[in-house]
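*Asks:* coordinates only, sequence not included:
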């Protein structure tokens, strides 16, 4: 009966939302930022940008009726990266957001809220705090929070800028139709996505579905990526725990990364890496690292091609949620090099 009521509500909302795709923003929204230079080499532009950008910042997460709270987007005045679009989504008690669809997928991690659920293409998917949830490509969906007293809060990571750059631009609220629709045939099945068997991959990864493992970087639990039973293609994500008084491994990889500090405090050391091009590519590693202090509620951005090591200086275990764009692996940048392992890994 719940699904029947939900589908009825969807049809009613569809009638109300027809032509909502014609809405305009007061300020132009930047989906993909231009990459330009007066020189062939972009090294100088990159260096100038990195020298003036804070790599730790505290995003706003308020309590009003506002639904989306930006963390990192291409249109940010302090532009960092467009590998991922990262933001918070809040759903008020007994609330839901508008039904909508976009071609890019989205992975979200439930920070607060039990007993919530998704509606994806007419199917219900239940979630609780600590779960990871997949919104697949070309999915009509909305989030629901039936809790009468407490709001739900989710951290969303999605490779949306890449999808839009590739021309996957169909997005809108329920009721979207093509202009001059009389020029088109009646609607038919959407047959250019969702390979056979894709709908059998889980859409919700419960918090105990994957274990914490001891890796060279430390204690991590993977929540999206190769081998993880979650229907996400474009995002690598994991939880990272650092014991009191300890540190992570010292790691070098090409993708940039966004990490949200769920608990604890500490600091990062970042060794920037520049390129020297001779008979082959050579790395020039900074002699001294930069130090970036963080605390609960902060976001850490690690730039592309950076060596990082993370230290816990607070009482108790520090926990972070980190993610990056998975396309780097497909392009051949899947190798990770460790200069040092986490002490727990060496002890184990």
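*Replies:* In hand now; what should we look at? This one's a predicted model, so the numbers in the text were calculated from it and none came from an experiment.
*Asks:* use CA for all of it now, contacts and neighbours both
*Replies:* Will do.
*Asks:* Tell me where this structure has helices.
*Replies:* Ranges of helices within the chain are 2-17, 43-52, 160-165, 327-330, 343-347, based on DSSP state H.
*Asks:* Most tightly packed of these?
*Replies:* helix 160-165 (a mean of 19; mean count of other C-alpha atoms under 10 Å).
*Asks:* contacts for that one?
*Replies:* With C-alpha atoms under 8 Å, 6 or more residues apart in numbering as the test, helix 160-165 has contacts from 31, 32, 74, 82, 83, 84, 85, 103, 104, 105, 106, 169.
*Asks:* List the contacts of the last one.
*Replies:* It stands for residue 169. 102, 103, 163.
*Asks:* burial measure for the first one, as a count.
*Replies:* It stands for residue 102. 22 (other C-alpha atoms under 10 Å).
*Asks:* Now it: closest residue in space that isn't a chain neighbour?
*Replies:* In this structure, residue 102 finds its nearest non-sequential neighbour in residue 171, 4.2 Å apart by C-alpha to C-alpha, 6 or more residues apart in numbering.
*Asks:* Pasting the second one now:
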């Protein structure tokens, strides 16, 4: 290995040692609250608005949240995808806030309306069609920051073929859900343990593609099942434990009745919360936020947080987290505080 100059080993090691302390400071200084009114104002003149992203100063390292607007199909300013759409090597969960239409995901059509969810398999081409006469709006969380951090984020968009990496390599590459994946699981096992383990490694891409194609995609908002937990009434929407082939994201919706509170807890993973309906107050560590429909909160890692419904209708919170990613790394720790009064 060649070095351009002396290696400051002591300095590098000290940076490692103090990282945890520095990270606590970064979490404290990270933005938390995003006004729904400001997002709505920006969406009037933009097709999409990022609410939470590390490139905007947030300390969320593993996922982002943004809102997108889809104009009616017949509109003159319709710049929607026409054939393939786009695909990416990051997980994505989409929630339709308004409108009615359908999505083509990996060649299959899924009809949706406001309140429904779409879980997009990794690297599946997908596009959305608005069948109404008003803009259709969705809010989405993706694991882009996590995959960008490990150098594995690939985005291919039909409108920008000059940036394609795999799609231009032929029909198989255009259709695969595994970037650079092979069409078979050839590798042989040779009879030994090492040969068998390596053959499994070679075959992983082929098998992973099948798992992605067999995963659930559509969730009807009308079919959400709210059940009591220590954190309150919660409906699991997208999770690896309920039939989705997803490795990093988890999505739940919490509903807090009028005059009630959620539980309080903290955990070692990123969470981004979006207020679907109602009004209330959110306490995050030593800060209090008055919230209403459309607001967003980026909950810092390991910060205590709790919701209170101070309005006159149920308070619903859409919560995206990267708990599964942290579980796969063995880094999940959740502390339960005050329990919900439902």
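*Replies:* Looks like it came in fine. These figures come from a predicted structure and were not determined experimentally.
*Asks:* Where do the strands of the stretch 1-150 of the first structure begin and end?
*Replies:* In the stretch 1-150 of the first structure, the strands defined using DSSP state E, counting those that start in this stretch lie at 56-57, 68-72, 85-91, 95-96, 100-102, 106-112, 116-120, 123-127, 132-135, 139-145.
*Asks:* Packing partners of the fifth one?
*Replies:* Spelled out, that is strand 100-102 of the first structure. Strand 100-102 of the first structure sits against strand 139-145, strand 171-173, with contacts defined as 3 or more C-alpha pairs under 8 Å, 6 or more residues apart in numbering; DSSP states H and E.
*Asks:* what range in the second structure matches it?
*Replies:* Alignment of strand 100-102 of the first structure against the second structure: residues 86-88, by TM-score structural alignment.
*Asks:* do the same with the second one
*Replies:* Counting by TM-score structural alignment, strand 68-72 of the first structure falls onto residues 48-52 of the second structure.
*Asks:* The matching stretch vs the first structure, average distance?
*Replies:* With mean C-alpha distance after the TM-score superposition for the first structure, stretch 48-52 of the second structure departs from the first structure by a mean of 1.0 Å once superposed.
*Asks:* So what touches that stretch?
*Replies:* With contact meaning C-alpha under 8 Å, 6+ apart, stretch 48-52 of the second structure is reached by 34, 39, 42-43, 58, 60, 64-69, 272, 296, 298.
*Asks:* Is there a quick PyMOL command that grabs whichever of those are buried?
*Replies:* Remark: buried members of these, expressed as a PyMOL selection using 16 or more other C-alpha atoms under 10 Å:
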select buried, resi 34+39+43+58+60+64+65+66+67+68+69+272+296+298
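*Asks:* from the contacts of stretch 48-52 of the second structure, which is closest to residue 18 of the second structure?
*Replies:* Nearest to residue 18 of the second structure, judged by C-alpha to C-alpha, of those is residue 60 at 19.6 Å.
*Asks:* nearest to residue 152 of the first structure, of the helices of the first structure?
*Replies:* helix 2-17 (19.4 Å).
*Asks:* quick check: angle from the closest one to strand 116-120?
*Replies:* Interaxial angle, helix 2-17 of the first structure versus strand 116-120 (axes from the mean of the first three to the mean of the last three C-alpha atoms, to 10 degrees): 60 degrees.
*Asks:* Distance from the chain centre to helix 2-17 of the first structure, please.
*Replies:* Distance of helix 2-17 of the first structure from its chain centroid, counting by C-alpha atoms, centre = their mean, to the nearest Å, is 29 Å.
*Asks:* which residues sit against that helix?
*Replies:* Against helix 2-17 of the first structure from outside (C-alpha under 8 Å, 6+ apart): 99, 122, 123, 124, 173, 174, 175, 176.
*Asks:* Include distance to residue 235 of the first structure and neighbour count when you put those into CSV, please.
*Replies:* Output for those, formatted as CSV (distance: C-alpha to C-alpha, whole Å; neighbours: other C-alpha atoms under 10 Å):
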residue, distance to residue 235 of the first structure, neighbour count
99, 23, 19
122, 24, 15
123, 23, 11
124, 23, 15
173, 24, 20
174, 26, 23
175, 29, 17
176, 27, 18
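*Asks:* farthest pair in these?
*Replies:* 124 and 176 (21.9 Å).
*Asks:* Under a three-state scheme, what state does residue 200 of the second structure occupy?
*Replies:* The three-state label given to residue 200 of the second structure by DSSP: H, G, I helix; E, B strand; the rest coil is helix.
*Asks:* how far away is it from residue 208 of the second structure?
*Replies:* 11 Å (C-alpha to C-alpha, to the nearest Å).
*Asks:* Let me know which of the helices and strands packed on strand 100-102 of the first structure is the nearest to residue 185 of the first structure.
*Replies:* When these are compared (using C-alpha to C-alpha), the closest one is strand 171-173, at 20.1 Å.
*Asks:* Is there a neighbour count for residue 126 of the first structure? I'd like the number.
*Replies:* 17.
*Asks:* In the second structure, what residue corresponds to it?
*Replies:* Under the alignment (TM-score structural alignment), residue 126 of the first structure maps onto residue 111.
*Asks:* matching residues in the second structure for stretch 293-303 of the first structure?
*Replies:* Aligned by TM-score structural alignment, stretch 293-303 of the first structure corresponds to residues 290-300 of the second structure.
*Asks:* What sits closest to residue 299 of the first structure if chain neighbours are left out?
*Replies:* Closest residue in space to residue 299 of the first structure, ignoring its immediate chain neighbours: residue 260 at 4.5 Å, by C-alpha to C-alpha, 6+ apart.
*Asks:* so that neighbour makes contact with residue 301?
*Replies:* No - shown here, residue 260 of the first structure and residue 301 do not form a contact pair, counting by C-alpha atoms under 8 Å, at 9.0 Å.
*Asks:* dump the residue contacts of the residue nearest to residue 102 of the first structure.
*Replies:* Counting by C-alpha under 8 Å, 6+ apart, residue 171 of the first structure touches 100, 101, 102, 103.
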